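> sequence and predicted structure below; questions after.
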Amino acid sequence: MRILVVGAGAIGGYFGARLLKAGRDVTFLVRAKRAAQLAATGLIVKSPLGDIDAPRPPLIEAEALREPFDLIILSCKAYDLDGAIKSFAPAVGPNTLILPLLNGMRHLDALDQRFGAGAVLGGLCAISTALDDQGRILHFSDFANLAYGARESAQAEKAEALDKVLLNAGFDARRSGKIAQEMWEKWTFIASAGLTCLMRAAVGDIEAANGADLAVALYNECAEIATGAGFAPREPARKFAGGMLTTPGSEFVASMLRDIERGAPIEADHIVGDLLRRQGAKAEPGSVLRIAYVHLKAYEARRARETGAKAERSGA
């Protein structure tokens, strides 16, 4: 099975490197700058689960795509989705499967519209990674999980066929019979973790400030939206979220907070805004979810203003 990994960043690069080491037929779709970097240094992963050094990873740029691949693994940020779709579209044939690992659900609408729902599986991952200044992939956790599954019954056989390439590839992979449910449960949790962005603090700091009730309120609000969509979080998911969001002394923060702290783009609309949109007229003006969203949008507005001002000064 020919696999195209879109990008060789912190997530796609990690799973792609594991697949490559396991002997799978993997090619990385990269931009010119990343291609030059990888050609010079190779694809390097530093991980507690074992390092990887692939001196010459198979690379391709969008302009060179001519033939379809069997599987496309997509793990870009939501704000890069349109560009990613345009770049890998030539690699999608009548039998190609697309496995997106983005958070939330809105990306499925864009992929379905462009390629048809039958080509797009459900997927999610749990991993903590980042790129360093040298382009190496740093894996911080002792886990790397990937789940995939059919979103409709007609995809079941195709999803099962992925077992041969995704299982036993150096990370914890599993095929889920309820992938949409799991995606909603993860979405509900990470949107609730947006409280750390609002407070600019870790869970333990918020708890120390007697703010655990706000974390619970935000999670319950998100869970209510999921329930209204037909995906009420199950008890294990609720228990996990409750522990992660209220544990005294916890240093857990949303990855979006790390993006904010380094002045990077964020997925405000995809993760928090889309939940709020689905809540519709039921959203209260003072809801914690709405306040968290306004905070994120205010950050985006300020970032855009300061970036624009910097560009004007440079132009002058």
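Sure, I can see it.

> going by C-alpha atoms from here, please, whenever you check contacts or count neighbours.
Will do.

> the helices in the stretch 201-316 of the chain, which residues?
203-208, 212-228, 235-246, 255-261, 274-279, 288-315 (DSSP state H, counting those that start in this stretch).

> need the contact list for the residue nearest to residue 177 when sequence neighbours are not counted.
Of all residues not flanking residue 177 in the chain, residue 149 sits nearest, at 6.2 Å (C-alpha to C-alpha, 6 or more residues apart in numbering). Residue 149 is in contact with 121, 122, 123, 156, 159, 160, 175, 176, 177, 178, 179, counting by C-alpha atoms under 8 Å, 6 or more residues apart in numbering.

> please compare the first structure with the one that follows:
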Amino acid sequence: MKILIVGAGATGGAFGARLVDAGRDVTFLVRAKRAEVLAEYGLILDAPDGRKVHTVRTITTVEPGDIYDLVVLGLKAPALESALKTIRAAIGPNTVILPLLNGMGHFTTIEQLYPGRTIGGLAKIVATLGPGGVIHQMTPLAALTVGPMRGRPLNQDLIETLTVEGFTLSVDQNVLSRLWEKWVFIAAAGIVTCLFRGTIGNILAAGGRNQILQSIEETENVASKAGHTVSPESHRDTLALLTEEGSKFTSSLYRDLAQGDPVEAEHILGGLSAKAQAMDVSVPLLEATLLQLRTHRVARASNGQKPATDHQ
């Protein structure tokens, strides 16, 4: 299969590197500055199983007729709108689109432009894009779950293409519920780490266990009301990760906030808040966190600072 990965940041770059390792036909669609870095230094993945430099093919625009079998959206929500316009020439009659964004709102956006092309997908990986464009995978966890959306079945060629060493692939017929589970987890993690500005270990040490439990309860209640009750296994995993004494874990939202701008706040927390309001679910911690992050963005704007975007 001919694969186009949009974005070569922490998620798209890490999974793309594993596909390149396996000899898959991969091209990265990136911005000009990222393309220059990749051309000069390669795609560097620093993972628990070793550090490796990959020579990769990059493009900054899609030429007419350059159609791909699989388009993986490995970027953050603010860059989605422009990316969907850029990939138009890459989409053929049989192209499959696999979004790996956080939250859920992007599915509606993609479906409006490219009806019937999207499958469900979620990535589980703790990674950051560091200085020099190096991708740091901080734990061995690297898992990809895919599944059909709106009745579109997955073909075997796609499954075989995505089955490579370096990350675990799962095919889930109920991928929509798995997407909800990830959404409520990253929202709960974002609430506590952004509201209290610290790692899970420090929040617990300061006496924040009850607030952590409340954030989990709030977000899971929204999922339940929406018809996607979080499984006992997913709840246990969330509880274990967000109540581990001494943990250095922080959310991607908090890491973005620490760098100046929580770029996915509206997509992750704003989207969940809108769902809660529509279903009359009480989420006071979620609302407090969202207000704080919106206030932060207003303050940045009043100081003449432009909103951050996805630089992958």
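That came through, no problem. What you are looking at is a predicted structure, and each value in this text was computed from that prediction instead of being measured.

> sorry, back to before: out of the helices of the stretch 201-316 of the first structure, which is closest to residue 99 of the first structure?
Judged by C-alpha to C-alpha, the one of the helices of the stretch 201-316 of the first structure that comes nearest to residue 99 of the first structure is helix 274-279, at 20.8 Å.

> buried residues, that closest one. List them.
Buried residues in helix 274-279 of the first structure, counted by 16 or more other C-alpha atoms under 10 Å: 274, 275, 276, 279.

> what's that helix aligned against in the second structure?
Mapped onto the second structure using TM-score structural alignment, helix 274-279 of the first structure spans residues 271-276.

> on that earlier part again, separate out the buried members of the contacts of residue 149 of the first structure.
121, 122, 123, 159, 175, 176, 177, 179.

> strands - which of the residues you listed land there?
122, 123, 175 (DSSP state E).

> ok so residue 5 of the second structure is a strand residue?
Yes: counting by DSSP: H, G, I helix; E, B strand; the rest coil, residue 5 of the second structure is part of a strand.

> map residue 206 of the first structure across to the second structure for me.
Under the alignment (TM-score structural alignment), residue 206 of the first structure maps onto residue 203 of the second structure.

> so its match is in contact with residue 196, correct?
Yes: using C-alpha atoms under 8 Å, residue 203 of the second structure is in contact with residue 196, at 7.0 Å.

> between the two, point out the one with more neighbours.
residue 203 (22 against 17; other C-alpha atoms under 10 Å).

> am I right that residue 164 of the first structure is in a strand?
No: using three-state DSSP, the assignment for residue 164 of the first structure is helix, not a strand.

> and it, how many neighbours does it have?
Residue 164 of the first structure has 11 nearby residues by other C-alpha under 10 Å.

> aligned partner of it in the second structure?
In the second structure, residue 164 of the first structure lines up with residue 160, judged by TM-score structural alignment.

> distance of its match relative to residue 4 of the second structure?
16 Å (C-alpha to C-alpha, to the nearest Å).

> surely residue 122 of the second structure is in contact with residue 145?
Yes: Residue 122 of the second structure lies in contact with residue 145 (C-alpha under 8 Å); the separation is 5.4 Å.

> more crowded one of those two?
residue 122 (23 against 18).

> got a list of what that one touches?
99, 100, 101, 102, 144, 145, 146, 179, 182.

> that one matches what in the first structure?
That one, residue 122 of the second structure, aligns with residue 124 by TM-score structural alignment.

> how near is the match of residue 206 of the first structure to residue 197 of the second structure?
Taken as C-alpha to C-alpha, the span from residue 203 of the second structure to residue 197 of the second structure is 8 Å.

> equivalent analysis for residue 169 of the second structure, please.
33 Å.

> residue 222 of the second structure too?
Distance check for residue 222 of the second structure against residue 197 of the second structure: by C-alpha to C-alpha, it reads 24 Å.

> who has more neighbours out of those two?
Ranked by neighbour count (other C-alpha under 10 Å), residue 222 of the second structure and residue 197 place residue 222 first, with 25 against 17.

> so that one makes contact with residue 277?
No: the criterion here is C-alpha under 8 Å, and residue 222 of the second structure misses it with residue 277 at 9.4 Å.

> how many residues are close by the closest residue to residue 171 of the first structure other than its chain neighbours?
If the residues on either side of it in the chain are set aside, residue 171 of the first structure comes closest to residue 144, at 5.6 Å by C-alpha to C-alpha, 6+ apart. When neighbours are counted by other C-alpha under 10 Å, residue 144 of the first structure registers 20.

> any idea what residue 144 of the first structure aligns with in the second structure?
Match for residue 144 of the first structure (TM-score structural alignment): residue 142.

> thinking that match is in contact with residue 123, fair?
Yes: using C-alpha under 8 Å, residue 142 of the second structure is in contact with residue 123, at 7.4 Å.

> hang on, the earlier thing: would you list the ones in strands among the buried ones among the contacts of residue 149 of the first structure in TSV and tack on distance to residue 67 of the first structure?
Below are those laid out as TSV (distance: C-alpha to C-alpha, whole Å):
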residue	distance to residue 67 of the first structure
122	24
123	24
175	27
